[in-house]
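A.B. asks: my questions concern the predicted model and sequence given below.
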Amino acid sequence: MHASDTLMFREAHESADVVARQFAANERVVGELAAALRAQPPRFIVTCARGSSDHAAAYAKYVFETQLGIVTASASPSVTSVYAAPQQWEGALFIAISQSGKSPDLVRNAQAAKTAGARVVAMVNVEDSPLAELADTVIPLHAGPERSVAATKSYLAALAAILHLCARWHGDAKLLAALEALPGALRAGWHADWSALVDGLADAHNLFVVGRGFGFAAALEAALKFKETCGLHAEAFSAAEVKHGPMALVGPDFPVLCFAQDDDTLESTLAVAREFRGRGANVLVAAPGRTGDGFLPLAAGLPALCTPLLTIQSFYRATSALALRRGFNPDVPPHLNKVTETV
């Protein structure tokens, strides 16, 4: 089997078209929601999600807090679904992110948030799902059917929806212009040569994935994909936190993958990569415009908020090939189902 024969490859390949379709289809609903949020800003933002969608929520935290200055926190679904502990969410914006919109704990949390006085927004791929039905506003992901267990295009669609909402809410002309260029950049990123990742991790047993700021969510997503599609134990760390203990494990030949973007976190992330290389670790870095030995190609030119989408698009293609190289079918990870209905 070739990587292009897998559902993971084919669905991830659709991401650029998904994002372009989503921006066009959602302009009205996102614009109306953004206007309402400007007129009546929330006291704080709460996100609720699991799996890859929770990594999108981690990205939302950095986007909303840096661009809007509104505190954004991730809700633990079990607090409401298991412990049934009432939350004081009056005046909050509650954003639930889900591919299926069916997980009982997410639905229960969204209902509890609505009852407690929050404005509930569902970023969801299945528009007639229980989660969508109870939301005050639905922002469809427009990813279309996703049959591979490993979420790809729906994850990137969630990041795009977060960017779209932020750009309209903030009225950021530069970011709005970047959204127009993003689908084309994703198409170009799909063809980036990340074969060094496949070759470098073919026989690996463990690795660290490191990112910071906007890129930390990409590191979380990559670590999950390594586990579920490649049978490879990977742990994600912030470049600011990895030196607080985990760095002790890094020595000669230990694999490390670093994601960076061109913002105030760039130099500190590259410094961590250099320190790891100094210990003899096998380090690969994806950073916009950086080339040479140990660097994976990543386009420059778009705002740093967009870089994680380009990073993950190239990563998905490489990972579908790595899974096969390691003897796994990325579409059917052992013991996993497409929809996890956590209660």
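C.D. replies: Looks like it came in fine. Numbers count the residues shown, from 1 in each chain.

A.B. asks: alpha carbons only for contacts and neighbour counts from here, please
C.D. replies: OK.

A.B. asks: quick check, central residue of the chain?
C.D. replies: residue 56 (3.9 Å; Cα atoms, centre = their mean).

A.B. asks: quick one: contacts for that one?
C.D. replies: Residues near residue 56 by Cα atoms under 8 Å, 6 or more residues apart in numbering: 97, 155, 158, 159, 217.

A.B. asks: go with 7 Å
C.D. replies: 155, 158, 159, 217 (Cα atoms under 7 Å, 6 or more residues apart in numbering).

A.B. asks: is residue 209 in a helix, a strand, or coil?
C.D. replies: Here residue 209 is strand, with the state taken from DSSP: H, G, I helix; E, B strand; the rest coil.

A.B. asks: cool, residue 155 as well?
C.D. replies: Residue 155 ends up helix, using three-state DSSP.

A.B. asks: right, and it touches residue 52 too?
C.D. replies: Yes - between residue 155 and residue 52 there is a contact under Cα atoms under 7 Å: 6.3 Å.

A.B. asks: what is the neighbour count of residue 206?
C.D. replies: By other Cα atoms under 10 Å, 16 other residues sit near residue 206.

A.B. asks: can you tell me the closest non-neighbouring residue to it?
C.D. replies: residue 233 (4.8 Å; Cα to Cα, 6 or more residues apart in numbering).

A.B. asks: pretty sure the one you found is touching residue 208, no?
C.D. replies: No - using Cα under 7 Å, residue 233 makes no contact with residue 208, being 8.8 Å away.

A.B. asks: residue 14: how many residues sit nearby?
C.D. replies: Residue 14, neighbours per other Cα under 10 Å, totals 17.

A.B. asks: please name the residues that touch it.
C.D. replies: residue 153.

A.B. asks: mind checking how far it is from residue 78?
C.D. replies: Distance of residue 14 to residue 78, given as Cα to Cα, to the nearest Å: 34 Å.

A.B. asks: ok, residue 195 next?
C.D. replies: From residue 195 to residue 78 the distance is 40 Å (Cα to Cα).

A.B. asks: let's bring in a second one:
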Amino acid sequence: MHSEAAEAASAVARQFAANAATIDTLVERLRAHPPRFIVTCARGSSDHAATYGKYLFETTLGLVTASASPSVGSVYAVQPRLDDALFVVISQSGKSPDLLRNAEIAKAGGAHVLAMVNVADSPLAKLADTVLPLHAGPETSVAATKSYLCSLAALLQLTARWSGDPQLLAAVDALPAAMRAAWAQDWSPLVSGLRLADHLFVLGRGLGLAGAQEAALKFKETCGLHAEAFSSAEVKHGPMAIVGPDFPVLVFAQDDDIGAGTAAVAAEFQARGAPVWLARPGASGPGVLPLPPSPHPACTPILTVQAFYGAANALSIARGHDPDVPPHLNKVTETT
């Protein structure tokens, strides 16, 4: 897990170079025939990447983006109305039967199917109208790291070129170097603080929510630590009632318009006596986890998760687990 997460920046740089021409061809099509909406379809870490894609598409392109429930097509055999939609399927292996079935249904229903996969010759890749390989390279640890970050990077590069936003395009060029800087950050206070913990909340909002979801999964998967992810807005609708002394909270705050509100929730929990760690570019003070400057708020979740993966690996070992081989899990989960 550690060595694969450390390779993420190089994998992203490789991906950006390899996929540029394919993305430009896709963007030309999307501009000539604009989709009415976007649908994502994924599971696990890939679905967390889809959450990032939703906020990225909606905030940058203004296109409503919905998450398809794979069971609706694969189990309930419902044919959704997807005429003139862009159907984005994200999968590391490209083999899961339910994702394949939903891609078939979407294609038959009139959608343009875009597959983001790490295995470029997978069944899903062969089925899709357009394939964006993740170029993460082999990933043998059960816990996905560089393939997750490559999924976010692929969504970012697509959105930047589709929107033509100069700031976002420049941020894409700067991202690999920023990821290397993020990997070098010291998050050891989080490791020591959670070594004996039983549970925690992980908070994010907007573009940062996907990172919170991914962190909560990795805590469960690699550290045997029960963690729940919430929007920093949604946590105030009930869940916050159980936060107090001895209830840890990890907060991923954005460096954009919603970041101050997320940081304020962190401060409120800290005032209750809860152990709180805050990751936000430019932040300082007690409990702040360092992050390098971000090229763009859309890059911040990628940098945050890149830094988090090093801490997750160290925490797993500190708690007596093997981060590469979580119990009862396989690398490829073939749900139907």
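C.D. replies: That came through fine. This is a predicted model, so every value here is computed, not measured.

A.B. asks: care to give me the TM-score?
C.D. replies: With the length set by TM-score structural alignment, normalised by the length of structure 2, the two chains reach a TM-score of 0.99; 336 aligned residues with a Cα RMSD of 0.6 Å.

A.B. asks: so what corresponds to residue 178 of structure 2 in structure 1?
C.D. replies: For residue 178 of structure 2, the aligned residue in structure 1 is residue 185 (criterion: TM-score structural alignment).

A.B. asks: now for residue 7 of structure 1, how many residues are close by?
C.D. replies: 21.

A.B. asks: the closest residue to it other than its chain neighbours: which element?
C.D. replies: Nearest residue to residue 7 of structure 1 in three dimensions, chain neighbours excluded: residue 148, at 5.5 Å (Cα to Cα, 6+ apart). For residue 148 of structure 1, there is no host helix or strand (DSSP states H and E).

A.B. asks: count the residues that sit near residue 148 of structure 1.
C.D. replies: Residue 148 of structure 1, neighbours per other Cα under 10 Å, totals 20.

A.B. asks: what's the match for it in structure 2?
C.D. replies: In structure 2, residue 148 of structure 1 lands on residue 141 (TM-score structural alignment).

A.B. asks: one more: residue 289 of structure 1?
C.D. replies: In structure 2, residue 289 of structure 1 lands on residue 282 (TM-score structural alignment).

A.B. asks: what strand or helix carries residue 171 of structure 2?
C.D. replies: helix 166-183.

A.B. asks: flag every buried residue along that helix.
C.D. replies: 168-169, 171-172, 174-176, 178-183 (16 or more other Cα atoms under 10 Å).

A.B. asks: do stretch 279-287 of structure 2 as well
C.D. replies: With the criterion 16+ other Cα under 10 Å, stretch 279-287 of structure 2 contains buried residues 279, 280, 281, 287.

A.B. asks: please flag which of those sit within strands.
C.D. replies: residue 279 (DSSP state E).

A.B. asks: max pairwise distance over the buried residues of stretch 279-287 of structure 2: which two?
C.D. replies: 281 and 287 (13.4 Å; Cα to Cα).

A.B. asks: the single longest helix found in structure 2 vs structure 1, mean deviation?
C.D. replies: If you go by DSSP state H, structure 2 has its longest helix at helix 8-32. Averaged over the aligned pairs, helix 8-32 of structure 2 sits 0.5 Å from structure 1 after superposition, using mean Cα distance after the TM-score superposition for structure 1.

A.B. asks: C-terminal to that helix, what's the next element?
C.D. replies: Taking DSSP H and E, what comes next after helix 8-32 of structure 2 is strand 37-41.

A.B. asks: what range in structure 1 does that following strand sit on?
C.D. replies: Residue span in structure 1 matched to strand 37-41 of structure 2, by TM-score structural alignment: 44-48.

A.B. asks: can you check stretch 300-311 of structure 2 too?
C.D. replies: The aligned range for stretch 300-311 of structure 2 is 307-318, by TM-score structural alignment.

A.B. asks: do stretch 99-106 of structure 2 as well
C.D. replies: Stretch 99-106 of structure 2 covers residues 106-113 of structure 1 once aligned (TM-score structural alignment).

A.B. asks: who has more neighbours, residue 233 and residue 208 of structure 1?
C.D. replies: Using other Cα under 10 Å as the criterion, residue 233 of structure 1 and residue 208 rank with residue 208 on top: 24 against 16.

A.B. asks: where along structure 1 do the helices fall?
C.D. replies: Going by DSSP H, structure 1 shows helices at 7-13, 15-39, 52-68, 77-81, 104-115, 130-134, 153-170, 173-190, 195-201, 216-230, 266-278, 307-325.

A.B. asks: of these, which approaches residue 333 of structure 1 most closely?
C.D. replies: Of the helices of structure 1, nearest to residue 333 of structure 1 by Cα to Cα is helix 216-230, at 5.8 Å.

A.B. asks: residues in contact with the closest one?
C.D. replies: So helix 216-230 of structure 1 is contacted by 52, 55-56, 58-59, 209-211, 232-236, 238, 259, 308, 312, 322-323, 326, 328-330, 333 (Cα under 7 Å, 6+ apart).

A.B. asks: residues in structure 2 aligned with that helix?
C.D. replies: Going by TM-score structural alignment, helix 216-230 of structure 1 sits over residues 209-223 in structure 2.

A.B. asks: next, the mean deviation of the matching stretch compared to structure 1.
C.D. replies: Averaged out, stretch 209-223 of structure 2 is 0.2 Å away (mean Cα distance after the TM-score superposition for structure 1).

A.B. asks: that stretch: how far from the chain's middle?
C.D. replies: 10 Å (Cα atoms, centre = their mean, to the nearest Å).

A.B. asks: on that earlier part again, now the match of residue 148 of structure 1: how far from residue 15 of structure 2?
C.D. replies: 20 Å.

A.B. asks: ok, residue 204 of structure 2 next?
C.D. replies: 27 Å.

A.B. asks: check residue 57 of structure 2 too.
C.D. replies: From residue 57 of structure 2 to residue 15 of structure 2 the distance is 20 Å (Cα to Cα).

A.B. asks: what of residue 24 of structure 2?
C.D. replies: Taking Cα to Cα, one finds residue 24 of structure 2 at 14 Å from residue 15 of structure 2.

A.B. asks: more neighbours, the two?
C.D. replies: Legend: neighbour count by other Cα under 10 Å for residue 24 of structure 2 and residue 15, higher for residue 15 (21 against 14).
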